[in-house]
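Asks: here are the coordinates; sequence isn't available:
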């Protein structure tokens, strides 16, 4: 619900702060007082065009701030998806700034947003109804959703079937494209698969071969050093043999002196360590054994892996996966029409399910349309539209227009005179007729919900008496469900308001300004009397105003 509107330097409005409450709020004033400026300011906050012509003469910028109750969960989710943080339970503040030299900025709760986002959230906040509104009831793009809401028609099953059908079509199209591409490349595919399978690359094989190759190359370099070490240790003249000979001699003489015994122990330890060293050297020679033929084979395998990887523009470790992928493509190509036929059957079955769901949805819409036509017809005579006829047109869409919402095009049409053809709402020539008809339609659709705030711009244009009273009664009825703001010239409508705002223009000799103020009960009676009698307010007009207020 719109709770407040702050306007700074918009056309003739220098500074204006308005508070709004629940129910029906009426805005009155003489012709040219600036009622349209007020609606232009609200429209600006809701994403309307940021024209620099809206900036008051002499000001650098125009600023409009609209305050709303805490947003609904769906609206909060939409804002969150667009990076706008909204604290639960906190009001929603929308501010729009238009520069005199061009350009505009928009903010939601102090966070900068685009005017496009404002236009997206606007219908969830405010509905503006009038002959120049192309986003409300006049826009046929919203008629299908309105009819579904009125008839409580849920398209969820149709949407599910549509998603399944489109996914099946996408899988089939991808399979056909793959087979077509693969068929063109069959010769290359067969050669590549044969070549890769013959190579038989394994993940991690390149690193293993490279490590082995480095080890053998190193072994080749240190082979002479290892041989020299063995010569020093092994053999009859090697160091280990001489240590053992020394140990045998020491064993005979060790009892003769304590130092000889210690020397024997030391030599024994040396023999043990030298034996361990000999064993380690033997193991190292075995591990680092240099086989020129094995080195050549490993290098050849390594070069083959790397060459194949370069050829297919992958890493060597990815060759195994590539082999599997290309083999799978070749297998699917060989499977050919058998696989396609199965996918085509899936498409056919999901299409049949969608057709059935869409047909059932159309039947429910037809039933809802009949009820809506009847509800609107009931509202027309009291609004002096006795000769008008309303119908809800449900027509099939072409395949390009099918969606999760079904196959139907829905549009509201009206014929205003006997014998006249039906035409879209926007084609109604008379602004007064259109406004009254929009009210009848909105009353019929009242149960469908919508924005928490509705604005009717001069819906009573060109009517009076009983028709104006009927309009006022219906506006008051709508206002029980939602906040309603009405710009009106009708005293019968003004008398129905829970709050009455007067829009007036003042001139101090140099500057003309538009102001708005809420009227007291006495002021309200005087304003309604003015609306009844014109420039000169008579006692009779005041008495009639009193009667209107009492019966409202």
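Replies: Okay, I see it. Only a predicted model underlies this, so the values are computations on that prediction, with no experimental measurement involved.

Asks: From here on, just use CA atoms for contacts and neighbour counts.
Replies: Will do.

Asks: Quick one: distance of stretch 446-466 to the chain centre.
Replies: Relative to the centre of its chain, stretch 446-466 is centred 32 Å away, using CA atoms, centre = their mean, to the nearest Å.

Asks: which other residues reach that stretch?
Replies: Contacting residues not belonging to stretch 446-466 are listed as 1-2, 123-130, 146, 149-150, 382, 431-432, 435-436, 439, 468, 471, 478, 482-490, 492-493 [CA atoms under 8 Å, 6 or more residues apart in numbering].

Asks: List the contacts of the closest residue in space to residue 531 that isn't next to it in sequence.
Replies: Nearest residue to residue 531, sequence neighbours excluded (CA to CA, 6 or more residues apart in numbering): residue 491, at 5.8 Å. By CA under 8 Å, 6+ apart, residue 491 lies in contact with 528, 529, 531, 532, 545, 548.

Asks: do that again at 7 Å, thanks
Replies: 528, 531, 532 (CA atoms under 7 Å, 6 or more residues apart in numbering).

Asks: re earlier: make a ChimeraX selection of the buried ones in the contacts of stretch 446-466.
Replies: Of these, the buried ones go into a single ChimeraX selection, burial set by 16 or more other CA atoms under 10 Å:
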select :1,2,123,124,125,126,127,128,129,130,146,149,150,431,432,435,436,439,468,471,478,482,483,484,485,486,487,488,489,490,492,493
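
Asks: Tell me the buried residues in stretch 218-227?
Replies: 219, 226.

Asks: follow-up on the earlier one: including neighbour count, distance to residue 415 and secondary structure, could the contacts of residue 491 go into CSV?
Replies: Below are those laid out as CSV (neighbours: other CA atoms under 10 Å; distance: CA to CA, whole Å; DSSP: H, G, I helix; E, B strand; the rest coil):
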residue, neighbour count, distance to residue 415, secondary structure
528, 27, 34, helix
531, 23, 32, helix
532, 21, 32, helix
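
Asks: okay, pairing it with this:
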């Protein structure tokens, strides 16, 4: 549910914050006070398009923050986890709109796109107001609501699983068939593998080959270099070290520290002797063999040709050989694989048809019941003679669909004698909101979205109809958190919480304010809504009676 909504420098709002309760929160106020600004703020926080006009005059930017407390099993929490945006059990949406029209968004303090706001917002808030913001205008949402009303989650899961299995099998078959004639491909692979098999492609073998080739290529230089170094180490250097040690030892009695230097020279003499011996062994191991060098050149050339042919490096040739062998093995089983995949696809199709038939039957029954219930509720909401129908339309094509074999369209006739039209084409905003309310009441408790917002649901009605609308909203509030912007006291009296929006000139321009009303303030506000400018004792008594009567209904 929505825990708090903070708005700063938005339209005519300098700064306000509200904390809606868990039931029905009604918002009232004089015309032009900014009652619908809270709805507008929620729409922007759930992905609506922003423009510079949203920023209060004279401010650099508008800031909107909504904090939600999703249930533990909420789809919203699952979405946050899947998108690495979860933060304990909190959910905070924040959006900043600059005076130049640009905007930025955050989810739980992390930068987010407007598309992400919209995706998450659809799981948190359902706004019923103007056409472009109606959740129930989305045919996917209509289908989800009808399926929830039908109560067949197991059949839906089987439907989606079998459609996914059919698609995967079909894609695998297409991929295998795209390889063309497997016999030609096998011959090609066999030739390539045989060509690679003529060489020792083990990485260590290639490394040894490269090292030996380097030694053979530079054998002359290595022999000459080792000879020069050996001549120095075996020539005057050893004799020079011996004379140096003899001279120092004659002076040791005068300086004992020279004994340590003599020890170092003794070690150096030993190392010089060992180095000379090692050079001699290396020099003797070098072999000037032109034929061997030519053989190494030829083998390296073959390997480089293979690497270029297969567009890889020398060390990666072994992996390339394995990949070709794996493909050859798979091709050897391609016919068997195709047969297995075809059986899997046929099995998935059979399962889908069975699940689709079950889902279709459930939807048909649910559509009949939902249509009857909504039509009856519409009659009590000031649309006497109006009808509602959940129309099912078959989907063309043979490919199994994850949503089933049909789509749904909510059709409405608001007045007797008028033809039914798609809900998204209903002209009157007030009628559209009341129809949405009727649908939500008929499907009470089945909608997974925890917070519902109704903007001006009571437009064009009054009297007893307005009271019925208020009672319907209160009943819905017992199941979900509901926010309703209203101008009718019959509706406002039904709220579990009442917020009043007002405006005033504070010297810097007109500012909108909002306050939560206590019992006496609610009576005063209802009296204003009932009686206008002149509030009499009779008006106050009527307002108190209306509030007491509404609150006693529970």
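Replies: On my side now, so go ahead. All of these numbers come straight from a predicted model, not from anything done at the bench.

Asks: what's the TM-score for these two chains?
Replies: Superposed pair, TM-score by TM-score structural alignment, normalised by the length of structure 1: 0.78. Supporting alignment: 494 aligned residues with a CA RMSD of 3.6 Å.

Asks: Could you find the counterpart of the residue nearest to residue 531 of structure 1 in structure 2?
Replies: Matched by TM-score structural alignment, residue 491 of structure 1 corresponds to residue 489 in structure 2.

Asks: I'd like to know how far that match sits from residue 543 of structure 2.
Replies: 8 Å (CA to CA, to the nearest Å).

Asks: Which SSE is immediately downstream of the lengthiest helix in structure 2?
Replies: For structure 2, the helix with the greatest residue count under DSSP state H is helix 334-380. As assigned by DSSP states H and E, the chain's next helix or strand after helix 334-380 of structure 2 is strand 387-394.

Asks: hey, where'd the strands end up in the stretch 1-150 of structure 1?
Replies: 2-10, 13-19, 24-28, 61-68, 92-99, 104-108, 111-113, 126-129 (DSSP state E, counting those that start in this stretch).

Asks: which stretch among these comes nearest residue 39 of structure 1?
Replies: Between residue 39 of structure 1 and those, the tightest spacing by CA to CA is seen for strand 126-129, at 9.1 Å.

Asks: The closest one vs structure 2, average distance?
Replies: Compared with structure 2 after the fit, strand 126-129 of structure 1 shows a mean deviation of 1.5 Å (mean CA distance after the TM-score superposition for structure 1).

Asks: ok now that strand, how far from the chain's centre?
Replies: When C-alpha coordinates are averaged (CA atoms, centre = their mean), strand 126-129 of structure 1 and its chain have centres 24 Å apart.

Asks: Just the residues contacting that strand, thanks.
Replies: For strand 126-129 of structure 1, the surrounding residues in contact (CA under 7 Å, 6+ apart) are 136, 451, 452, 453, 454, 455, 456, 457.

Asks: Could you pull out the buried residues of stretch 138-154 of structure 2?
Replies: Residues 139, 142, 143, 144, 145, 146, 147, 148, 149, 150, 151 are the ones in stretch 138-154 of structure 2 that count as buried (16+ other CA under 10 Å).

Asks: how close does residue 282 of structure 2 sit to residue 415 of structure 2?
Replies: Distance from residue 282 of structure 2 to residue 415 of structure 2, by CA to CA: 106 Å.

Asks: mind listing what residue 2 of structure 1 touches?
Replies: By CA under 7 Å, 6+ apart, the contact set of residue 2 of structure 1 is 20, 67, 68, 69, 453.

Asks: Which one (most neighbours) among those residues?
Replies: Neighbour counts for those (other CA atoms under 10 Å) peak at residue 453, which has 23 neighbours.

Asks: That one maps to what in structure 2?
Replies: Aligned counterpart of residue 453 of structure 1 in structure 2: residue 451 (TM-score structural alignment).

Asks: corresponding residue for residue 363 of structure 1 in structure 2?
Replies: Under TM-score structural alignment, residue 363 of structure 1 pairs with residue 361 in structure 2.

Asks: Next, count neighbours for that match.
Replies: Neighbour number of residue 361 of structure 2 under other CA under 10 Å is 13.

Asks: and what of the one 5 residues further on?
Replies: Residue 366 of structure 2 is flanked by 19 other residues according to other CA under 10 Å.

Asks: For residue 389 of structure 2, see how far away it is.
Replies: On the measure of CA to CA, residue 366 of structure 2 and residue 389 of structure 2 end up 11 Å apart.
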